[in-house]
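Asker: A predicted structure for the sequence below; I have some questions about it.
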Amino acid sequence: MSANYILKRIALIFYTLFIVSVLVFGITQILPADAAVMMLGENATQEALEALRQRMGLNDPVWMQYLHWAGGVLQGDFGTSLRTGQPVGPALFSALGTSLTLAGFALIFMLILAMPMGVIAAIRRGKPADLIVGFISYIGVSLPEFVTATLAVMLVADMWGLLPPAGYIPLSQDFWGGLERLILPVVVVSVMMIAHVSRMVRSELVDVMHTDYIRAARLKGLHPRRVLFRHGLRNALLPTITIVALDVGYLLGGVIVVEEIFSIPGIGRSLMSAIQNRDLPVIQAGVMIMAATYSIVNFAADLMYAWLDKRIQYD
């Protein structure tokens, strides 16, 4: 992989973030919310509101407001929350860390289950094991997160009393206590990803195992296990990487329901609260942070492509 390609991809990331910043800033400008009223309250006098608007630059042209906001973002200043009056950056990065902790454990749990399930379904194609994996996958895709989360809380937490129903403890504060409270949300978030990835691994591995180079490897007398894992699975994983990269975006933005049900102070829950309270700086910063994270993950996926398949050359 050439340094020229890496520089191009980094430039593309910045270009993408620029487009996202323009869109999110423009959309938040048309929302029915007055920052001055949000900060001073509806009982504030017109003089006080006008003075605050002048101090915050709200009377400036939109393009000037954008440049001021974007300049602050480039310096790590995401503004001040209209609801709490506190800096947006530290609170959102803390929430992002919580969401990434949940996402990281969910990805690990998903890979531990989905990869073997996909491999077993592929090598036992048409047999009971394949049918069972397929049935589990279809169930996983069909159940939305709020149904899975509600059932998990009702059965595992309330009825059986095996795990806490909700709450979050940072792992740095109490590792085992925090891990205990992450089990249910991690399982719930992983269900749909396990279904997606296991079916993808199964489908790709079946196709790869019928290619000419796999037949040649078998004719050379290589051990079946080596043919499967060294030559078959490695190439079957390429499309799976794309699915996993897309799932990271889903994890960051699509776990709002899970974070609400299990009372996890992640970035999805923070954004939902900001939207409900029309806290524009939090909305803007949250979308930018999620877009940056998603772009970096997709860049990492491209690097993983090149590492798994040496035939891929990026110029």
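Answerer: Structure's in. What do you need? Numbering: from 1, shown residues only.
Asker: Please count neighbours and contacts with C-alpha atoms only from this point.
Answerer: Will do.
Asker: out of everything not next to it in sequence, what's closest to Tyr66?
Answerer: Phe25 (7.0 Å; Cα to Cα, 6 or more residues apart in numbering).
Asker: How much space separates that neighbour from Trp63?
Answerer: In this view, Phe25 and Trp63 are 10 Å apart by Cα to Cα, to the nearest Å.
Asker: Compare those two and say which one has the larger neighbour count.
Answerer: Phe25 (22 against 12; other Cα atoms under 10 Å).
Asker: Relative to Val37, how far out is the residue lying farthest from the centre of the chain?
Answerer: Distance from the C-alpha centroid of the chain, by Cα atoms, centre = their mean, peaks at Glu47 (44.1 Å). According to Cα to Cα, Glu47 and Val37 sit 12 Å apart.
Asker: neighbours around Gly254, how many?
Answerer: Applying other Cα under 10 Å, we find 15 other residues in the vicinity of Gly254.
Asker: swap in Ile30?
Answerer: Ile30 has 8 neighbouring residues, counting by other Cα under 10 Å.
Asker: Buried residues of the biggest helix by length in the chain, list them for me.
Answerer: Ranked by number of residues, the top helix in the chain under DSSP state H is helix 88-123. Within helix 88-123, the residues that count as buried by 16 or more other Cα atoms under 10 Å are 88-89, 92-93, 95-96, 98-103, 105-107, 109-111, 114-115, 117-123.
Asker: then this one, side by side with the first:
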Amino acid sequence: MTSIPKIISQRVALGVLTLWVVSVIIFAGIQFLPGDVATELLGQSATPETVAAIRKSLGLDLPVYLRYLHWLGETLQGNFGTALASGRDIGELIRPRLFNTLFLAITAAMISVPLALLGGIVAALYRNTLVDRVINVVTLASISFPEFFVAYILILILAVHIGILPSLSDVDSTTSFLDRLTAVALPAFTLAVVVMAHMLRMTRTSIVSLLGNQYIETARLKGLPEWRMLVRHALPNALAPIANVVVLNLAYLITGVVVVEVVFVYPGLGQLIVDSVQKRDVPVVQACSLIFAATYVLLNLTADVLSIIMNPRLMHPK
């Protein structure tokens, strides 16, 4: 039987290869965008001589493969270059935006994961009852609605009619922790509503699939309360698929915040990449896209490793 370190090393190697392929796709996709960066920077009054000078200063006159190798080499050293629109170092530009995005994602995870586990346990406890059907209808509805629709509904209810939360999430480095929590409440709740359904349904399905096992019947015959039997015996054995889905949804929280950040004008990485696309700031777009891709690959790799570690057949080989 293959050892766990060997399997994990294979997953890590596959993750590195995937990230390299993604970097090629990102760079190639940027190159095939319509328009010219030099012309965009100089405006309509650009002359052929100034355009040629700008292209040479940006290295756009070099072959594509040389530009890719230079960009990849600098990126591996942690140097993303300089933003064309502002002239600032891209690392310094991205750092506070990445912190804002991570703060939003972590806040959404702290809301969605406990509610999903609790909702899945309740649905499994009252399976095939009205409570179970109501939870299934709510989760299916939340999956069906896109993020921007959920965001606008929450803005209409909580910001416009009730007025308890701000409709715009304006934060900066001087914002206090409590004010930051208040500012991200609506976008975090929007993300939580969207991702919670997958985790809840997986929790319910995993627990219900174990209820026919003999050790569950034994616990039931001993007179153990149903809720205690679910939490102490069924839930620990269902953690492997649940953890896998939770980590995958956390990956979505990090990489799927673009729409939500744009709706709430939240100064995160998603808003930055949208603004950079509009300004044709190619280095910033490449850096943000690579960070999103690396985060998604890393969390998917984490989900694979967790599913391997939680597999008893691998942890206790014969």
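Answerer: Looks like it arrived, so ask away. The structure presented is a predicted model; accordingly, all values stated were derived computationally and were not measured.
Asker: TM-score for the pair, please.
Answerer: With the length set by TM-score structural alignment, normalised by the length of structure 1, the two chains reach a TM-score of 0.90; 315 aligned residues with a Cα RMSD of 2.5 Å.
Asker: quick revisit: which residue in structure 2 aligns with the residue farthest from the centre of structure 1?
Answerer: Counting by TM-score structural alignment, Glu47 of structure 1 corresponds to Glu49 in structure 2.
Asker: mean deviation of the host helix or strand of its match from structure 1?
Answerer: Taking DSSP states H and E as the criterion, Glu49 of structure 2 maps to helix 48-57. In this overlay with structure 1, the average offset of helix 48-57 of structure 2 from its partner residues is 2.2 Å by mean Cα distance after the TM-score superposition for structure 1.
Asker: quick one: contacts of that helix?
Answerer: Residues outside helix 48-57 of structure 2 that contact it (Cα atoms under 8 Å, 6 or more residues apart in numbering): Ala38, Thr39, Leu42, Asp61.
Asker: Looking at structure 2, name the residue matched to Ala195 of structure 1.
Answerer: Using TM-score structural alignment, Ala195 of structure 1 lines up with Ala197 in structure 2.
Asker: For that match, which three-state class applies?
Answerer: Secondary structure assignment for Ala197 of structure 2 (DSSP: H, G, I helix; E, B strand; the rest coil): helix.
Asker: Tell me who's in contact with it.
Answerer: Counted by Cα under 8 Å, 6+ apart, Ala197 of structure 2 has contacts Ala116, Thr139, Leu140, Ser142, Ile143.
Asker: Map the second one across to structure 1 for me.
Answerer: It refers to Thr139 of structure 2. By TM-score structural alignment, Thr139 of structure 2 lines up with Ser137 in structure 1.
Asker: how big's the offset between the host helix or strand of that match and structure 2?
Answerer: Per DSSP H and E, Ser137 of structure 1 falls inside helix 128-142. Compared with structure 2 after the fit, helix 128-142 of structure 1 shows a mean deviation of 1.9 Å (mean Cα distance after the TM-score superposition for structure 1).
Asker: who does that helix touch, helix- and strand-wise?
Answerer: When contacts are defined as 3 or more Cα pairs under 8 Å, 6 or more residues apart in numbering; DSSP states H and E, helix 128-142 of structure 1 sits against helix 88-123, helix 175-208.
Asker: Would you mind giving the residues in structure 2 matched to the longest one?
Answerer: Using TM-score structural alignment, the residues of structure 2 aligned to helix 88-123 of structure 1 are 90-125.
Asker: For Val131 of structure 2, list the residues it contacts.
Answerer: For Val131 of structure 2, the contact set (Cα under 8 Å, 6+ apart) comprises Ala123.
Asker: Give me the aligned partner of Ile267 of structure 1 over in structure 2.
Answerer: Mapped onto structure 2 by TM-score structural alignment, Ile267 of structure 1 lines up with Leu269.
Asker: which ones are touching its match?
Answerer: Going by Cα under 8 Å, 6+ apart, the list of residues near Leu269 of structure 2 reads Ile94, Arg97, Leu98, Asn100, Thr101, Val258, Cys288.
Asker: Look up how far Leu58 of structure 2 lies from the third one.
Answerer: When you say that, I think you mean Leu98 of structure 2. For Leu98 of structure 2 relative to Leu58 of structure 2 (Cα to Cα), the value is 26 Å.
Asker: Of the helices and strands packed on helix 128-142 of structure 1, which is nearest Arg225 of structure 1?
Answerer: helix 88-123 (11.1 Å; Cα to Cα).
Asker: that older thread, return the residue of structure 2 aligned against the residue nearest to Tyr66 of structure 1.
Answerer: Checking TM-score structural alignment: Phe25 of structure 1 goes with Phe27.
Asker: Report the separation between its match and Val64 of structure 2.
Answerer: 9 Å.
Asker: related to what we said a few turns ago, from the chain's centroid, how far away is the helix holding Glu49 of structure 2?
Answerer: Counting by Cα atoms, centre = their mean, to the nearest Å, helix 48-57 of structure 2 is centred 39 Å from the centre of its parent chain.
Asker: again, but for stretch 303-313 of structure 2
Answerer: 21 Å.
Asker: Could you list the buried residues of it?
Answerer: Of all the residues in stretch 303-313 of structure 2, those buried under the rule 16+ other Cα under 10 Å are Ala303, Asp304, Val305, Leu306, Ser307, Ile308, Ile309, Met310.
Asker: Then stretch 144-156 of structure 1?
Answerer: Glu145, Phe146, Thr148, Ala149, Ala152, Val153.
Asker: Kindly report the same for stretch 219-236 of structure 2.
Answerer: By neighbour count on 16+ other Cα under 10 Å, the buried set for stretch 219-236 of structure 2 is Ala219, Met229, Leu230, His233, Ala234, Leu235.
Asker: residues contacting the third one?
Answerer: Applying Cα under 8 Å, 6+ apart, one finds that Leu230 of structure 2 lies in contact with Ile121, Leu125, Ile207.
Asker: can you put these in TSV and add distance to Ala251 of structure 2?
Answerer: TSV is the format used below for the contacts of Leu230 of structure 2 (distance: Cα to Cα, whole Å):
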residue	distance to Ala251 of structure 2
Ile121	23
Leu125	29
Ile207	23
